[in-house]
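In: have a look at this prediction, sequence included:
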Amino acid sequence: MAAQAWNRIHIAQCLGERGGGRSPAEEFGPLATKFQRRLIVGVGSASLVAVGANFAGITTFLLGFSPQTARNLKLDVLYPIAGYSRCFDPKEGFEFIYPANWVGDQTVLYRATKRREIERSLDPPPLNPRPRSSVNEPLVAFGPPGSTGELNVSLIVSPVAQDFSIEAFGGADEVGEAVIRSITGSGQRPDVKGTLVKSSLREDLVRNVKYYEIEFRVESPSFRRHNVSVCCARGGRLFTLNAQAPESAWPRFKSDFYTIADSFTLLST
């Protein structure tokens, strides 16, 4: 008993010398507070990293609470929002959204990379350059992974006269019929038939752009496809966005196609 009493006195004296008579709770209270603050900061930093990296889809989930606001901020260029990603090209002056699970067409990406390499090359141009193909290739194209190209969305930008006007063809229906004639070769390809489903005009009064939205079917002995296209012109360039799907797949993708077409916009110049 005497030894135990002596130990208690010795411990009390040691604590008194170290803490000035304070209890252990009082002495270690500031340290606990500092540890709690660091823990909170650490958790907050980890949360920011998780959001920034879209870990486990956290960012996409959060942005889904206000998809239109997030799209207005162009956040869908980085993170899918409500099932869609954004193709944003300020250099060419356009943007549109497409299904987030679609990927870029590898052939189009390869050709675009080769064009950029040629543009940046320090070598002199060849003395006998090959003539450029008269067939316009898509500037961008997206489709489901592993698809054969029958289901995709693509954009072609073609040079036209500075005074070119789509309105010269007439109203939305006349423009639609003109597009179908260009596809079927104005009757020169009797095995290919085109049928206009519907057409409409969407006007952007702020940017002074008219978008002709056209839905049509194209069929031949070897295929039947459903298309939704958007045509507009500005500054000597004709923009043609086209989303196509096999007719059998149309019911599953019609909502996506309408969303893509409605989102296509030329950027302010």
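Out: Alright, I've got the coordinates.
In: going by C-alpha atoms from here, please, whenever you check contacts or count neighbours.
Out: Will do.
In: in the chain, which helix is the longest?
Out: Identified as the longest helix of the chain according to DSSP state H is helix 24-52.
In: show me what it packs onto, helices and strands only.
Out: For helix 24-52, the packing partners by 3 or more Cα pairs under 8 Å, 6 or more residues apart in numbering; DSSP states H and E come out as helix 58-63.
In: list the buried residues in the helix it packs on.
Out: Residues of helix 58-63 classed as buried by neighbour count (16 or more other Cα atoms under 10 Å): 59-61, 63.
In: ok, and what's touching that helix?
Out: Residues from elsewhere that reach helix 58-63 (Cα atoms under 8 Å, 6 or more residues apart in numbering): 50-54, 70, 79-82.
In: try this one next to it:
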Amino acid sequence: MKWGGQQPSSRRFALSTLAGTAVALGGNLGGITTQLLGLDGGKLAERLQLDAVYPVRGLKRCVDGVYGFEFQYPASWLADQTVAYRAAQRAEASRALDMPPLARPPRQRPNVYEPVAAYGPAGSSGEENVSVIVAPIFEGFSLSAMGSPEKVATQFLATIAPEGSAKEAHLLSASMEYTVKGPNFARHNLSVITSK
């Protein structure tokens, strides 16, 4: 290999080799980064949170530093674009440089708590997904004040499938695993409720 009629310098060769290696690892070319990070069972990737970028052993990790949660999901799943779009809109509105219009006050949305993160299989309509909803809690609130898991789950299901709604909800376990069936859908859900 010659460069302009002469051998390339060893420095240039070393730099181009390092650059090529960095591109291959950074771009996960051929899945090499995924394979390397999985060699120790994914422990290094988890500690450095690299599994949020590169799939490791078939899973990726969602890490949210704002709300303080993290979970793993199948690497083939994609982020819900509606959730991402709404988050971008909220961020844009919070740092807008333009003054609000004087003609009419800005429209306020009611207190509706939407997912802050959601992932699901590509091409699905949401039947199978994992999502996180964050809502404020009252000062001094504790989960034990809500009552037993069975009581909380029963009250929750009564709001999802109230009498006369043509929906049926069945509690599968006290860990908030339940099914909901309506005229046009059937869902099997597992809910986790936590507080800080």
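Out: Yep, it's here. Nothing here was measured: the structure is a model prediction, and the numbers come from that model.
In: ok, so of the contacts of helix 58-63 of the first structure, who is nearest residue 105 of the first structure?
Out: Residue 105 of the first structure has its nearest neighbour among the contacts of helix 58-63 of the first structure in residue 80, at 18.3 Å by Cα to Cα.
In: trace that closest one over to the second structure, please.
Out: Aligning on TM-score structural alignment places residue 80 of the first structure opposite residue 55 in the second structure.
In: now do residue 52 of the first structure
Out: With TM-score structural alignment defining the correspondence, residue 52 of the first structure maps onto residue 26 in the second structure.
In: can you map out the helices along the first structure?
Out: Residue ranges of the helices in the first structure, as given by DSSP H, are 2-19, 24-52, 58-63, 67-72, 106-120, 172-184, 250-263.
In: TSV for these, including distance to residue 134 of the first structure?
Out: Listed next are the helices of the first structure as TSV, based on distance: least, Cα to Cα, whole Å:
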stretch	distance to residue 134 of the first structure
helix 2-19	88
helix 24-52	44
helix 58-63	42
helix 67-72	36
helix 106-120	16
helix 172-184	15
helix 250-263	26
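In: which stretch among these comes nearest residue 150 of the first structure?
Out: helix 250-263 (11.4 Å).
In: now the closest one: buried residues?
Out: Neighbour counts over helix 250-263 of the first structure (16+ other Cα under 10 Å) mark 250, 253-254, 256-257, 259-261 as buried.
In: and for stretch 212-227 of the first structure?
Out: Using 16+ other Cα under 10 Å as the test for burial, stretch 212-227 of the first structure gives 212-219, 224-227.
In: let's have these in JSON lines, adding distance to residue 2 of the first structure.
Out: Converted to JSON lines, these look like this (distance: Cα to Cα, whole Å):
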{"residue": "212", "distance to residue 2 of the first structure": "100"}
{"residue": "213", "distance to residue 2 of the first structure": "98"}
{"residue": "214", "distance to residue 2 of the first structure": "100"}
{"residue": "215", "distance to residue 2 of the first structure": "100"}
{"residue": "216", "distance to residue 2 of the first structure": "102"}
{"residue": "217", "distance to residue 2 of the first structure": "102"}
{"residue": "218", "distance to residue 2 of the first structure": "104"}
{"residue": "219", "distance to residue 2 of the first structure": "105"}
{"residue": "224", "distance to residue 2 of the first structure": "102"}
{"residue": "225", "distance to residue 2 of the first structure": "99"}
{"residue": "226", "distance to residue 2 of the first structure": "98"}
{"residue": "227", "distance to residue 2 of the first structure": "98"}
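In: among those residues, which two are most distant?
Out: Farthest-apart pair in those is 212 and 224; separation 22.9 Å (Cα to Cα).
In: how much space between residue 216 of the first structure and residue 42 of the first structure?
Out: For residue 216 of the first structure, the distance to residue 42 of the first structure (Cα to Cα, to the nearest Å) stands at 56 Å.
In: neighbours around the alignment partner in the second structure of residue 135 of the first structure, how many?
Out: Under the alignment by TM-score structural alignment, residue 135 of the first structure pairs with residue 112 in the second structure. Look at residue 112 of the second structure: counted by other Cα atoms under 10 Å, it has 7 neighbours.
In: swap in the one 3 residues further on?
Out: Here the count is done by other Cα under 10 Å, and residue 115 of the second structure has 18 residues near it.
In: ok, it - contacts?
Out: By Cα under 8 Å, 6+ apart, the contact list for residue 115 of the second structure reads 83, 131-134.
In: need the residue closest to the centroid of the second structure.
Out: Among the residues of the second structure, the one closest to the centroid is residue 117, at 4.0 Å (Cα atoms, centre = their mean).
In: hmm, residue 134 and it touching each other?
Out: No - counting by Cα atoms under 8 Å, residue 117 of the second structure does not reach residue 134; the two are 9.5 Å apart.
In: just to revisit the earlier point, of the contacts of helix 58-63 of the first structure, buried ones?
Out: Taking 16+ other Cα under 10 Å as the criterion, what is buried in these is 51, 54, 70, 79-82.
In: for those residues, which one is nearest residue 149 of the first structure?
Out: Looking across these and measuring by Cα to Cα, the closest to residue 149 of the first structure is residue 80, at 22.5 Å.
In: distance check, residue 213 of the first structure against residue 89 of the first structure.
Out: 21 Å.
In: could you do residue 151 of the first structure as well?
Out: Residue 151 of the first structure is 22 Å from residue 89 of the first structure, by Cα to Cα.
In: next one: residue 175 of the first structure
Out: In terms of Cα to Cα, residue 175 of the first structure sits 26 Å off from residue 89 of the first structure.
In: then residue 234 of the first structure?
Out: Residue 234 of the first structure sits 16 Å away from residue 89 of the first structure, going by Cα to Cα.
In: what do you get for residue 217 of the first structure?
Out: Remark: distance between residue 217 of the first structure and residue 89 of the first structure (Cα to Cα) = 29 Å.
In: do residue 263 of the first structure as well
Out: Per Cα to Cα, residue 263 of the first structure is found 14 Å from residue 89 of the first structure.
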